[in-house]
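1. curious how this folds, go ahead:
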Amino acid sequence: MVGRYIEEQLSSRPARVPTKVAAEYLGVSPRTLEDWRAKKMGPNYVRVGHKVRYEPSELEAFISKVSISSR
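-> A predicted model of the protein is given here:
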């Protein structure tokens, strides 16, 4: 029962993306994302072991946060 529930929840969520993909999406270099992480700025991320991953929703939230209105 619990296993099926977890599988359903995970399958309905967009996959977390690695730094390279997140950087391409944001239009910056992977090195820029690494620098931002070191400076505690940029989009929120998840570290699992040595791997860094970004939730697509966090990338969208970051874009919304740094967007400048022309009004």
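
2. drop to CA atoms for contacts and neighbour counts, all remaining ones
-> Fine.

3. in the protein, which residue is closest to the centre?
-> Centroid-nearest residue in the chain, with Cα atoms, centre = their mean: residue 54, separated by 2.2 Å.

4. show me the contacts for that one.
-> The contact partners of residue 54, by Cα atoms under 8 Å, 6 or more residues apart in numbering, come to 16, 17, 18, 19, 22, 43, 44, 45, 46.

5. please generate a structure for the following sequence too, so the two can be compared:
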Amino acid sequence: MMTETLTCELLSVSARTLQAWRLRGGGPPFVKIGKSVRYKRRDITAWLSANTLTSTSQRG
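-> Now for the predicted structure:
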């Protein structure tokens, strides 16, 4: 299980961005353990694969 800080470093995004994704949806799946948020490395890898594009016209 990866902390929010480690996940931010891995994805090269700020903590605020990761928090916004959790709030709105659309970010990588996460696990709530009490008040702590954790990420599974395999979920991050799958999320990155699912969001990998080959051109800007693929979305929308």
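
6. what's the TM-score here?
-> Scored against TM-score structural alignment, normalised by the length of structure 2, the superposed chains reach a TM-score of 0.85; 55 aligned residues with a Cα RMSD of 0.9 Å.

7. next step: the contacts of residue 54 of structure 1 restricted to helices.
-> 19, 22 (DSSP state H).

8. wait, residue 45 of structure 1 sits on residue 53?
-> Yes. Counting by Cα atoms under 8 Å, residue 45 of structure 1 does reach residue 53; the two are 5.8 Å apart.

9. against residue 2 of structure 2, how distant is the equivalent of the residue nearest to the centre of structure 1 over in structure 2?
-> For residue 54 of structure 1, the aligned position in structure 2 is residue 39, judged by TM-score structural alignment. Plainly put, residue 39 of structure 2 is 5 Å away from residue 2 of structure 2 if you go by Cα to Cα, to the nearest Å.
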